[in-house]
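Engineer: Have a look at this fold, sequence not included:
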């Protein structure tokens, strides 16, 4: 089961509250809080799309550039020993630490999707 959905480049989470009997979520990867809900899958999707559209409309009206999720850079906390081991390995392979981490993530995702 997939617990995310996408619309216009934005990724939204999917959660369920048994207590309230509703599905809900929020747009991931941006600072702005964009949330949505629905009592079934169709309502959740419709409210997600509407929330994203409302956010984009508001940004346009206020002359602001909408936030982009997942811009391609991130901070990763590895711990000092793992950081050192990764850096030494990357150097031994004549590559940057960044390219080593990018390759490792790509390899892991390829294996997961295989």
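Structural biologist: Arrived safely, thanks for sending. Being a predicted model, the structure only gives us computed values, none of them experimental.
Engineer: From now on I want contacts and neighbour counts done on CA atoms only, so please keep to that.
Structural biologist: Will do.
Engineer: which residue ranges form the helices in this structure?
Structural biologist: 41-61, 80-92, 97-113 (DSSP state H).
Engineer: so which of the ones you listed is the most packed in?
Structural biologist: Most buried of the helices of the chain, by mean neighbour count (mean count of other CA atoms under 10 Å): helix 41-61, with a mean of 16.
Engineer: alright, now check it against this:
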């Protein structure tokens, strides 16, 4: 995982192409990045996040913020960025234990 300005990026490595590709996981908007080395990957993520924030500013819209760890809803659910990160990093579900009450 890579962190920058509160955003968290996860990535995968493709051995056939010798290439990293990643995405920011703790935002509603799609932010992707890529690189051929870890240092190139980190620079790409920083640029992608900075470009996203600049784009939002130019359009006059609030950027999607990283998860705060709070859920505001009509029902009680434990939500945290750590759980979202762990689920996304392992390819698993973010809330696998959540079940609606009968």
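Structural biologist: Cool, got the structure. In this text, all values refer to a predicted model and were calculated from it rather than measured experimentally.
Engineer: quick one: TM-score?
Structural biologist: TM-score for the superposed chains, counting by TM-score structural alignment, normalised by the length of structure 2: 0.68, backed by 79 aligned residues with a CA RMSD of 2.0 Å.
Engineer: on that earlier part again, residue 15 of structure 1 is nearest to which of the helices of structure 1?
Structural biologist: helix 41-61 (10.1 Å; CA to CA).
Engineer: Count the residues that sit near the equivalent of residue 40 of structure 1 over in structure 2.
Structural biologist: Matched to structure 2 by TM-score structural alignment, residue 40 of structure 1 sits across from residue 37. Using other CA atoms under 10 Å, residue 37 of structure 2 has 13 neighbouring residues.
Engineer: circling back to that earlier point, would you turn the helices of structure 1 into TSV with distance to residue 67 of structure 1?
Structural biologist: Formatted as TSV, the helices of structure 1 follow (distance: least, CA to CA, whole Å):
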stretch	distance to residue 67 of structure 1
helix 41-61	9
helix 80-92	30
helix 97-113	23
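Engineer: The longest strand along structure 2 corresponds to what range in structure 1?
Structural biologist: If you go by DSSP state E, structure 2 has its longest strand at strand 7-14. The aligned range for strand 7-14 of structure 2 in structure 1 is 10-17, by TM-score structural alignment.
Engineer: Any buried residues in the matching stretch, and which?
Structural biologist: For stretch 10-17 of structure 1, burial by neighbour count (16 or more other CA atoms under 10 Å) applies to 10, 11, 12, 13, 14.
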